[in-house]
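let me see the structure of the following:
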Amino acid sequence: MAANDEQTRDHGQDPERRTQFADLIRKRRAELNESLATFAEKAVDPVSGVRVKRGVIYRLESGEPVTPPGVEELRAWAAACELPLEALQDAAGQQFHGVDPLRSGSAEATAYVRKLDRVPADQRANLMRLIDSLVPPEE
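This is a model prediction of the structure:
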């Protein structure tokens, strides 16, 4: 038993257990005042038809281990939550991958950054030069 305790301490769970995605789902289901069954019925990806099953929702909300959702599952969660996909992506990134979402002083700046990856590399370089000419880079 002592060996198992030592293994858990050395290689086990992260001391900072992240629950942002589970918290968001639990909170949103409560706000919508929906039963687990009703919420699960709505958890369907409108693009692919992939569903999030009731058991997965229950396990997530109860803190049991779940497989991190892919984009199809995230779209299904977003449909059930009636929230933008990005909100679910941010929470899932925090909980499952330790990635904190972009925080900015304005929603406009966040929207720019979200679109930036779709701009070709050469245009991103031009855009950065333009931004640097307007607001000099910090040293």
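
drop to CA atoms for contacts and neighbour counts, all remaining ones
Noted.

strands along this protein, start to end?
Using DSSP state E, no strands are found in the chain.

now do the helices in it.
Using DSSP state H, the helices of the chain run over 2-11, 20-32, 36-42, 54-61, 71-81, 85-97, 107-116, 121-134.

which parts of the third one are buried?
Buried residues in helix 36-42, counted by 16 or more other Cα atoms under 10 Å: Phe39, Ala40, Lys42.

could you do the second one as well?
Of the residues in helix 20-32, those with enough neighbours to count as buried (16+ other Cα under 10 Å) are Gln20, Phe21, Ala22, Asp23, Leu24, Ile25, Arg26, Arg28, Arg29.

who touches that helix?
Residues outside helix 20-32 that contact it (Cα atoms under 8 Å, 6 or more residues apart in numbering): Ser35, Phe39, Leu60, Glu61, Gly63, Cys81, Leu88, Ala91, Ala92, Gln94, Gln95.

one more to put side by side:
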Amino acid sequence: MAAEDRAAPAGRSQLRDLVRERRAILGLSYEKLAHRCVDESGERPVKSSWLHRLESGEKVLPPDYRQLQAMAAGLQVRMEVVQDAAGAQFFGIDVVRSGSGSARALVERADRMTEEQLQQLLRLLDSFAPPE
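Now for the predicted structure:
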């Protein structure tokens, strides 16, 4: 993870927080965590120095798919947890999940609506469930 380092957008620390929390829970040093970060090919694409810089808030390159896969294994969390944290920290992508397929169906339909239709839908939703 060399080349040009990139800072996470200001105020974004989701992956850093995930690594810090899981490393503490698992009782691992950076070296031991890096050793556990094994991708599906059996390689270890995550370096302890990168983990240290990430957790310290220093500039790091965003991890690629292999590194996220390895981190999921090393941190003992689902891949989507690591992907969501990395997407939020490095790219400002905030994932909204729903317990049912209904919300997804609404979003898919909303993508096909005009701006006027969306505004009407939002007003209707506000009448049932006002925004917080």
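
identify whichever of the helices of the first structure lies nearest to Ser48 of the first structure.
Nearest to Ser48 of the first structure among the helices of the first structure is helix 71-81; the distance by Cα to Cα comes to 6.9 Å.

whereabouts in the second structure does that closest one align?
Taken onto the second structure by TM-score structural alignment, helix 71-81 of the first structure occupies residues 65-75 there.

how far away from the center of its chain is that stretch?
For stretch 65-75 of the second structure, the separation from the chain centroid amounts to 12 Å (computed by Cα atoms, centre = their mean, to the nearest Å).

biggest separation within the contacts of helix 20-32 of the first structure, which pair?
Ser35 and Gln94 (25.8 Å).

of the two, which one has the most company?
Gln94 (17 against 11; other Cα atoms under 10 Å).

ok, the residue nearest to that one when sequence neighbours are not counted to Phe21 of the first structure distance?
Nearest residue to Gln94 of the first structure in three dimensions, chain neighbours excluded: Asp100, at 5.2 Å (Cα to Cα, 6 or more residues apart in numbering). Computed as Cα to Cα, to the nearest Å, the Asp100 of the first structure to Phe21 of the first structure distance reads 12 Å.

give me the common contacts of the two.
Common neighbours of Asp100 of the first structure and Phe21, using Cα under 8 Å, 6+ apart, are Gln94.

one step back: who wins on neighbours among the contacts of helix 20-32 of the first structure?
Highest neighbour count within those: Ala92, with 25 neighbours (other Cα under 10 Å).

tell me the counterpart of it in the second structure.
Correspondence of Ala92 of the first structure to the second structure, assessed by TM-score structural alignment: Ala86.

do you know how far that match is from Leu122 of the second structure?
Applying Cα to Cα, the value for Ala86 of the second structure to Leu122 of the second structure is 30 Å.

swap in Ala85 of the second structure?
Distance, Ala85 of the second structure to Leu122 of the second structure, by Cα to Cα: 28 Å.

ditto for Gln69 of the second structure
The gap separating Gln69 of the second structure from Leu122 of the second structure is 37 Å, by Cα to Cα.
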